[in-house]
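Engineer: Pasting the sequence and the predicted model now:
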Amino acid sequence: MSAIPVAADVLSPDLEVLPLPDVAERLGVPVTRVHQMLRDGQLLACRRDGILIVPALFLAGDTVVKGLSGTITVLKDSGYAEDEILTWLFTADDTLPGTPIEALRGDRGREVKRRAQASAF
């Protein structure tokens, strides 16, 4: 089994985050499934105070935000590291408006994915 990828903690300290067991509970899956989702690039995690955490904004109810895993894949394929992807997702963009993660949550995934693809060039 491969190691769980962990990004540097580039998140704002006031951003709501969830430890992996809470993510598993919200998704209704075992924590080992959350580990696999992290290895597969469906989610991103960082370590804060020794605990692996995931931004709460990555979840919408009992599912992962639609379009998040595809956006992560596009950015990884473009050479972004996990911490760079987290930074990109949580950096405000006046033309969206808001952050890419807010746009994904607001059903503007197509525009976010287009911007992710364009950022590779």
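Structural biologist: Yep, it's here. Numbering: from 1, shown residues only.

Engineer: going forward, measure contacts between C-alpha atoms and count neighbours the same way
Structural biologist: Fine.

Engineer: Would you map the helices across this structure?
Structural biologist: Under the criterion DSSP state H, helices of the chain are mapped to 20-27, 31-39, 68-77, 82-89, 100-105, 109-118.

Engineer: A further structure is provided below for comparison with the first:
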Amino acid sequence: MNTAARTHDAPQEPELETLVGEWEFFPDLAEKWDIPVTRVHNMVGEGRLLAAKVGDRQARAVPALFLTEVGPLESLKGTLSVLHDAGFTDEQAIRWLYTEDDTLPGRPVDALREGRKTEIRRRAQALAW
């Protein structure tokens, strides 16, 4: 079987933008949290948030479920650290957090929002093995 046929037969992952669905752009977050937009950039650089380029203009945005009314989801930073230690890129980490897991059940991001960070971090650590 040639490579093209194998690629065609493989199930396609949804686009990251579609998988996440709701995004918040940096300027909107800055306004919402009443902080300079550079602080949002710093939060991404510090590993407190993840961002991806989305939309027609390919502007940087953060998945909405990573956010609260006052700042980043508290349990996110440690979880992102574990995922990065496991070798995940930012896009892979977002995809993992937003992908349904029947054994949870649900998505890891939902479990984080429900306060189940220990379980999610344990699962993320296991990915490194």
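Structural biologist: Arrived safely. Model, not experiment: these values are computed from the prediction.

Engineer: After superposition, what is the TM-score?
Structural biologist: Superposed pair, TM-score by TM-score structural alignment, normalised by the length of the first structure: 0.86. Supporting alignment: 113 aligned residues with a CA RMSD of 1.5 Å.

Engineer: coming back round to it: who wins for proximity to Arg48 of the first structure among the helices of the first structure?
Structural biologist: helix 20-27 (11.9 Å; CA to CA).

Engineer: re the thing from before, output the helices of the first structure in CSV; the columns should cover distance to Ala60 of the first structure and mean neighbour count.
Structural biologist: Putting the helices of the first structure into CSV (distance: least, CA to CA, whole Å; neighbours: other CA atoms under 10 Å) gives the following:
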stretch, distance to Ala60 of the first structure, mean neighbour count
helix 20-27, 9, 17
helix 31-39, 15, 16
helix 68-77, 11, 20
helix 82-89, 16, 20
helix 100-105, 8, 21
helix 109-118, 14, 17
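
Engineer: Output the longest strand belonging to the second structure.
Structural biologist: strand 59-63 (DSSP state E).

Engineer: nearest spatial neighbour of the most centrally placed residue in the second structure, skipping sequence neighbours?
Structural biologist: Centroid-nearest residue in the second structure: Ile94, 2.6 Å away (criterion: CA atoms, centre = their mean). Nearest-residue entry for Ile94 of the second structure: Leu50, 7.3 Å, with adjacent residues in sequence omitted and distances by CA to CA, 6 or more residues apart in numbering.

Engineer: Counting neighbours, what do you get for the one you found?
Structural biologist: By the measure other CA atoms under 10 Å, the count of residues near Leu50 of the second structure is 24.

Engineer: Is it in contact with Leu97, as I believe?
Structural biologist: No - with contact defined as CA atoms under 8 Å, Leu50 of the second structure and Leu97 do not form a contacting pair (11.0 Å).

Engineer: and of the helices of the first structure, who's closest to Gly61 of the first structure?
Structural biologist: Nearest of the helices of the first structure (CA to CA): helix 20-27, 7.1 Å.

Engineer: mean per-residue distance, that closest one to the second structure?
Structural biologist: Helix 20-27 of the first structure: mean distance to aligned residues in the second structure after superposition is 1.7 Å, counting by mean CA distance after the TM-score superposition for the first structure.
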